[in-house]
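S.K.: need a structure here:
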Amino acid sequence: MRWVVADVGGTNTRMAFAQDGKLVTGSVQWFLNDDYPTFADVLVDFVQDAPVDGLCVAIAGPVMPGHVRLTNRDWSFDADQLSMVLGGAKVRIINDLAAVGHALPYLAPDAVVPVVPGRAAPGGQSLVVGIGTGFNVSLAHGNGVMLAEEGHTGLSIGVWRVLQDHLGEKAAAFETVEQVFSGSGLRALHLALGGVEMPSQQIVRDARLTMGVFVTALAALVRDMTFQFMPLGGIYFNGGLARAVVGLPETGEILAAARVQDMFEGTLSDIPMCVVVDDAAALAGCVACLERT
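M.R.: Predicted coordinates:
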């Protein structure tokens, strides 16, 4: 069986072939979404008329029955349409963070880097926290992954207090999780703190005040999500901005200091946190989904 797997983000699309339940070595390709009017055009460009038995697409956005629409790009498509493009191949569409959740059991040891040490509970559920162009989470347990759109939820009181302490009345401009914890959110936070317009990666590298506030707010968010999701199997950060932020020397210390202590027999104080550094993680999750269908 020859499959195509795709990870469609707001800016780029990664695609690869898979065979016998594994990614085909050397087949991963990157595409700049701005170069294509639709995802179907990217698919045609990648496949180049090669016979395909199945397709799994991980998208940055909610997967609705019958169709999907990206939250960070004006692209929409459905499984039937993509099946026709591939000559009747089986098609499955999943959320990109759900794909990373499916991939967790299959990631190589060097695909993750520890951020906060701890001890994962055997059989415990794991939380994937995606911070990039947008924000979302997925909760993985065994072969199952819970769907979510956490980025559109309102800010918790813990995060709000961090923002209010540093921004005062300007904190009112930040209402949802994604309005803070995303590339655009980081840039807006930097401006609200009196900084000048600059790319997210430059803010991470050069703006110590902004990053201090951002990481402190992130620690408050992670603490709240610990109660929400009870991720005794560990917390996995994923996404370009997540890798940059949790790679800062102080991030691990701040996250560790904010962990829940002395509750539920101490289990929440020992949750490990790490960052996924494998760009192909979502693709591996797509392969796992096709294997199970």
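S.K.: CA only for contacts and neighbour counts going forward, please
M.R.: OK.
S.K.: Give me the contact list for stretch 258-265.
M.R.: With CA atoms under 8 Å, 6 or more residues apart in numbering as the contact definition, stretch 258-265 has outside contacts at 219, 220, 223, 226, 268, 269.
S.K.: Next, count neighbours for the nearest residue to the fifth one once chain neighbours are set aside.
M.R.: Closest residue to residue 268 in three dimensions, ignoring its sequence neighbours and counting by CA to CA, 6 or more residues apart in numbering: residue 260, at 5.6 Å. The number of residues packed around residue 260, counting by other CA atoms under 10 Å, is 19.
S.K.: Proceed likewise with the subsequent sequence, for comparison:
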Amino acid sequence: MVNLIADVGGTNIRLAAIDNGEITQLECFKCAEFDSLESVVAHYVEKNSLTVNDACFGIAGPVVGEVLTMTNLGWSFSKQSVKKALGFNQVHFINDYTAIAMSLASLNEQQLTTIHKGDYQETAPRIVCGPGTGLGVAQLINVNGYYHCVSGEGGHADFAPTNPRQLKLLENLMAKFEHVSIERLLSGQGIVNIYQSLAFIDGIDAQAFDASQISQAYIKKSDLLCVETMEIFCDVLAQYLGNMVLTSGAFGGVYIAGGIMPRIIDVLDKKAFVNAFSCKGRFSDYALKAPIHLITEPQPGLIGAQVYLTQQQGNL
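M.R.: Have a look, this model is predicted:
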């Protein structure tokens, strides 16, 4: 008898078993190859000859109400229908960033790259922010050893420029978007938005670069506009993280997730990043208390799903 955990994205679904507290039999499937969540899970269970007790699914979409719909996938299902179809004892659904947040206290030095050591406080709140396809944000709080995730839509908070160059960037983006959220800059498309806006401001013909091409040019230092684009991206991310520390007191750590930062961490100017993070006037020292880590663990969502399920089962 095992428990089952899953990280369900718009493209891939990662499934694993929890056997005696250990994550085992990890497999990844293409969602497009299955017509429903139940079918891919049933395939995995049959393939591995598993008998499943409880399950926890982290899904890329809002977890509100009985019927859930995936944001970037044509799957819609009710919680009870999944439980009944699969024959599991209990089935829990959480947002994918709730799952990542739930993993934070379990990650060790080998699963992280530390950007700023700070003054770590074990029981203080932790925050996670992940620029990727969009911008995921969540907070983790410790209540007597029991972890709670406080999630919301922080990626849609306003972009707050801090220097004249960023002000011009905001003006350009305001001409394109009704609301210039922080996600308009801190995401894959956000990188493209910054690049194209800078080209317009400087009267330069923008190339038809995507985010990957811009970040590669930044790494190779082969295009000055791409370099500035990524420098602004990193500054804006650091500034936003510093703002989150001011509002949450996240001295348990600031964690960066998502697919963008791991690709550029080796060339990141960490000193400049920390300076942008802590540039908070009279409260600069306050911000500097918070450690900053990049998550390098490839499966934080599965780890978080395990933590959530364990807590639900009362096995702290």
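S.K.: what's the closest of the contacts of stretch 258-265 of the first structure to residue 106 of the first structure?
M.R.: residue 226 (23.7 Å; CA to CA).
S.K.: Mind telling me what the closest one corresponds to in the second structure?
M.R.: In the second structure, the residue matched to residue 226 of the first structure (TM-score structural alignment) is residue 245.
S.K.: Helix, strand, or coil at the residue nearest to residue 268 of the first structure?
M.R.: In the three-state summary, residue 260 of the first structure is assigned as coil, counting by DSSP: H, G, I helix; E, B strand; the rest coil.
S.K.: before we move on, the earlier item: looks like the match of residue 226 of the first structure contacts residue 285 (just checking).
M.R.: No: counting by CA atoms under 8 Å, residue 245 of the second structure sits too far from residue 285 to count as a contact (11.4 Å).
S.K.: on that earlier part again, which strand or helix spans the match of residue 226 of the first structure?
M.R.: helix 224-248 (DSSP states H and E).
S.K.: helices or strands up against the next helix or strand after that helix?
M.R.: Along the chain past helix 224-248 of the second structure, the next helix or strand (assigned with DSSP H and E) turns out to be strand 253-256. Taking 3 or more CA pairs under 8 Å, 6 or more residues apart in numbering; DSSP states H and E as the contact definition, the neighbouring helices and strands of strand 253-256 of the second structure are strand 126-131, strand 292-295.
S.K.: most neighbours per residue, which of those?
M.R.: For those, average neighbour numbers computed from mean count of other CA atoms under 10 Å are highest in strand 126-131, which has a mean of 26.
S.K.: how close does it sit to the first structure?
M.R.: After superposition onto the first structure, strand 126-131 of the second structure lies on average 1.0 Å away from the residues it aligns with, using mean CA distance after the TM-score superposition for the first structure.
S.K.: ok, residue 243 of the second structure - how many residues close by?
M.R.: When neighbours are defined as other CA under 10 Å, residue 243 of the second structure has 17 of them.
S.K.: do residue 147 of the first structure as well
M.R.: If you count neighbours by other CA under 10 Å, residue 147 of the first structure ends up with 18.
S.K.: show me what contacts it?
M.R.: With contact taken as CA under 8 Å, 6+ apart, residue 147 of the first structure is in contact with 95, 98, 137, 138, 139.
S.K.: Looking at the second structure, which of those residues hold up?
M.R.: For the contacts of residue 147 of the first structure, the contacts that are reproduced in the second structure, applying both residues aligned by TM-score structural alignment, their matches' CA atoms under 8 Å, are 98, 137, 138, 139.
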